[in-house]
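Novice: attaching a predicted model along with its sequence, questions to come.
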Amino acid sequence: METMQHHAQHVQICFDCAAACEHCASACLREDHLQMMRDCIRLCRDCADFCKMCGSLTARDSEFMMKFMVLCADVCDACADECSKHDHEHCRLCAEACRRCADDCRRMTVTA
């Protein structure tokens, strides 16, 4: 039962991160200096896709979920690093969600 609970928590963390990334990318598109936000938007979109896939693979207990968690953690780190460069609330919240997801991905691969 504990494994199912950990999986369910991880799925939620992944989908929460995906939502934060989608929100950040949309908010970045409304910023005045759009060219400066290009990398942030790109990474947020990539990260959202990775997090959604990671959450889905975890929910179905896929044989590939652990390998994918490693990739997801790397993408989340890259997104958090980029978002941290910008002084916007949506970027700060996205970076926090990305770090939480990266940490949880790594925790899941260690405890498996």
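Specialist: Received it, and whenever you're ready, just let me know what you need. Numbers count the residues shown, from 1 in each chain.
Novice: okay, CA-based contacts and neighbour counts for the rest of this
Specialist: Noted.
Novice: mind checking the longest helix of the chain?
Specialist: helix 2-29 (DSSP state H).
Novice: list the helices and strands it packs on?
Specialist: If contacts are counted by 3 or more Cα pairs under 8 Å, 6 or more residues apart in numbering; DSSP states H and E, helix 2-29 sits against helix 38-59, helix 89-111.
Novice: second structure for comparison follows:
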Amino acid sequence: MSHEKYKDLLETLHDCMTECNHCFNACLQEDNVKMMAECIRLDRECADICGYLEAAISRNSPFIKELAAVCTKLCTTCNEECKKHDHDHCQKCADACFKCADACKKVT
């Protein structure tokens, strides 16, 4: 089954989705939310693609490689944005996105 082949990737996707959602929520609580707007937007998009790819893998979608390529791009972009911010939640998100982008590259 596809989901067994991608067991490690599934875990990495889930971890990234969780960190992005946490960062999204924490950024909304920051004093200068407007400054965090791009981080918030990318957190949301990254969490969504990670969740979607996780679901696609679990149902053995024929588009896993294509979705993994999009996920790689979004995770890389989110990583770059989160690294710009000193907040702990942004740094943890950046790390999770880096790991996820790396894992997704191996699929494409």
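Specialist: Happy to help now that I have it. Predicted model only: the values in this text are computed from it and were never measured.
Novice: out of the helices and strands packed on helix 2-29 of structure 1, nearest to D77 of structure 1?
Specialist: Smallest distance to D77 of structure 1 across the helices and strands packed on helix 2-29 of structure 1 (Cα to Cα): 6.4 Å, for helix 89-111.
Novice: buried sites along that closest one?
Specialist: For helix 89-111 of structure 1, the neighbour count (16 or more other Cα atoms under 10 Å) marks 90-102, 104-106, 108 as buried.
Novice: same check on stretch 59-66 of structure 2?
Specialist: Buried, per 16+ other Cα under 10 Å, within stretch 59-66 of structure 2: 64-65.
Novice: repeat that for stretch 10-29 of structure 1.
Specialist: Within stretch 10-29 of structure 1, the residues that count as buried by 16+ other Cα under 10 Å are 10-25, 27-29.
Novice: how big's the offset between that stretch and structure 2?
Specialist: Once the two are superposed, stretch 10-29 of structure 1 sits an average of 0.5 Å from its aligned residues in structure 2 (mean Cα distance after the TM-score superposition for structure 1).
Novice: what do you get for stretch 97-105 of structure 1?
Specialist: Here the mean offset of stretch 97-105 of structure 1 against structure 2 after fitting is 0.4 Å, by mean Cα distance after the TM-score superposition for structure 1.
Novice: so that stretch matches what in structure 2?
Specialist: Stretch 97-105 of structure 1 corresponds to residues 96-104 in structure 2, going by TM-score structural alignment.
Novice: and the matching stretch, how far out from the chain's middle?
Specialist: How far stretch 96-104 of structure 2 lies from its chain's middle: 7 Å, per Cα atoms, centre = their mean, to the nearest Å.
Novice: can you check stretch 51-71 of structure 1 too?
Specialist: With Cα atoms, centre = their mean as the basis, the mean position of stretch 51-71 of structure 1 lies at 12 Å from the chain mean.
Novice: got a list of contacts for it?
Specialist: 7-8, 10-12, 14-15, 17-18, 72, 105-106, 108-109 (Cα atoms under 8 Å, 6 or more residues apart in numbering).
Novice: quick check: the farthest pair among these?
Specialist: Farthest-apart pair in the contacts of stretch 51-71 of structure 1 is A18 and T109; separation 19.5 Å (Cα to Cα).
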